[in-house]
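# output the structure for:
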Amino acid sequence: MAGHSQFKNIMHRKGAQDAKRARAFARLIREITVAARSGLPDPASNPRLRAAVMAARQANMPKDTVDRAIKKAVGAGAGDDYAEVRYEGYGPAGVAVIIEALTDNRNRTAADVRSAFAKHGGALGETNSVSFLFSRLGVVRYPASVADEDSMLEAAIEAGADNVESGPDGHEVTCAADSFFPVRDALEAKFGSPEEAKVEWRPATTVTLDEEKAASLLKLLDVLEDNDDVQNVYANFDIPEAVLAKLSG
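Below is the predicted model of the structure:
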């Protein structure tokens, strides 16, 4: 299990599916709000908003919920003003962790994140203290059924992507963060809506964890993921399948 997968292989460890769905929707609505305020409230003319709406659609958020969020964001007395904040630190075993948040109270969020690190064997660092261990990449994922390997590679190269990894599980196209929107749009025009499209932090190297360190790190990541202000968490760890099986048992 690699850190850049964002823990989807261990999400079954957490109960309360409805609560997780509610948190996911709340995060998506925050992103829609910030995106709508950063440009025009029309997804066709606002690439960030289009990406946020696409993510909401992929999460099965009702269309009327998305529309209400956009209208509320740009309406009179639009409500909370969210700031984008990034936190960086080291978890157990020296695992590098990046947290992206949208918050209406920087002091509260910083205190919560700092407390999570302190209680679970880590330490919050300064901005850019660990980001040099990651690359900022645009990532577009399609199911294997949309195209064969050669067709996807050709389309990705024409779109300006840097790399394509294809296999039975699908196609993963990566590009520079600055090229994300045009690459995504070119691929969408050819193959339709992707399964996932986002800009993420991809670790250059990973730290392999034993059972004890993995358990400590996963507790930290769970706490961070459960914070309402946190949008995304990335970490440069790898957990062997045998260790993951013990932790999930």
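
# contacts, neighbours, all on C-alpha from now
Fine.

# separation between residue 185 and residue 10?
For residue 185, the distance to residue 10 under the criterion CA to CA, to the nearest Å works out to 31 Å.

# likewise residue 246?
When distance is defined by CA to CA, residue 246 is 12 Å away from residue 10.

# residues near residue 33, how many?
Applying other CA atoms under 10 Å, we find 26 residues neighbouring residue 33.

# any idea which helix or strand carries the most far-flung residue of the chain relative to its centre?
Distance from the centre of the chain peaks at residue 76, with 30.1 Å (CA atoms, centre = their mean). Assigned by DSSP states H and E, residue 76 belongs to neither a helix nor a strand.

# to compare against the first, here's the next sequence to fold:
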Amino acid sequence: MAGHSKFKNIMHRKGAQDKKRSNLFSKLSREITVAAKMGTPDVDMNPRLRLAVNTAKGQSMPKDNIQRAIDKATAGDDENYEELRYEGYGPGGSAIIVEALTDNRNRTATAVRTAFSKHGGNLGTEGSVAHGFERLGYIEYGPDAGSEDKVLEAAMEAGAEDIASTEDGHEIWTAAEDLHQVSSDLEKSLGEAKEVKLAWKPNLTVDMDEKDAGVLLRLIDALDDDDDVQTVWGNYEISDEVMEKLDAE
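Below is the predicted model of the structure:
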């Protein structure tokens, strides 16, 4: 984990999720279908769909899979998904936000509550932890996008609010309402991003010791494994030293 930014740490170990390609593609497909249903299947006219498609491309989702997800929205599919947000507390005083798309609210609520209770956490009420986060636009580029100066200049010209660069790449932040426009402008100067999404960025983070970190990551894995869960955000910070110990177990 050396060299990883604090936010990438907060987003959980991407490698763990990347190994679950089938599960990941299923979640991406669901978001694309929902976005296409809510607006138009034209990515140029539907900002949410464009963001979903760009994220899918960044995760190397095949073009055929992306098109099938869009086609599903226009084929009169009877599935209707509801957007839900759950908030709770994890080990070590951590705060967790879970975003889900589900066709069965009771099933998802039970699964999320069970994951929290089995892994040292407690599901809270709506708004119980969200006040400690900012809702922002998040754009990620790999190191091949260019130097820090090049990406910084492009981001500032596009209207981004902040940028952080490491050896692993570049993280660009925007106001939530500006995400579509900024990402579109950056695509013209830097190419397609690895990830484009609305994010919950914590105002403050809490450091996790090895014991709490291990339990917390098992909680996040359990949530990630649920088909209805789209994204898990947290305010935790795990040091490189602790992460290396956990990865070695």
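
# related to what we said a few turns ago, between residue 246 and residue 10 of structure 1, which one's more packed in?
A count of neighbours by other CA under 10 Å puts residue 10 above the other of residue 246 of structure 1 and residue 10, at 14 against 9.

# what about the nearest residue to the more buried one once chain neighbours are set aside, how many neighbours?
Distance criterion CA to CA, 6 or more residues apart in numbering; nearest residue to residue 10 of structure 1, sequence neighbours excluded, is residue 248 at 7.5 Å. Neighbourhood size, residue 248 of structure 1 [other CA under 10 Å]: 10.

# residue 248 of structure 1 -> structure 2?
Residue correspondence, TM-score structural alignment: residue 248 of structure 1 in this structure matches residue 247 in structure 2.

# for residue 222 of structure 2, see how far away that match is.
Using CA to CA, one gets 17 Å for the distance from residue 247 of structure 2 to residue 222 of structure 2.

# how far away is residue 235 of structure 2 from residue 94 of structure 2?
The gap separating residue 235 of structure 2 from residue 94 of structure 2 is 6 Å, by CA to CA.

# equivalent analysis for residue 122 of structure 2, please.
Distance of residue 122 of structure 2 to residue 94 of structure 2, computed by CA to CA: 11 Å.

# also residue 63 of structure 2?
In this structure, residue 63 of structure 2 and residue 94 of structure 2 are 37 Å apart, going by CA to CA.

# neighbour-wise, which of those two wins?
residue 94 (21 against 12).

# can you pull the contacts of the more buried one?
Contacts for residue 94 of structure 2 were tallied using CA atoms under 8 Å, 6 or more residues apart in numbering; they are 206, 234, 235, 236.

# over to residue 86 of structure 2?
By CA under 8 Å, 6+ apart, the contact set of residue 86 of structure 2 is 97, 98, 99, 112, 123, 124, 125, 126.

# can you give me the helices for structure 2?
Defined through DSSP state H, the helices belonging to structure 2, from first to last, are 6-10, 14-18, 21-38, 47-58, 63-74, 105-118, 148-158, 179-190, 210-224, 240-248.

# tell me which of those helices lies nearest to residue 230 of structure 2.
helix 21-38 (6.0 Å; CA to CA).
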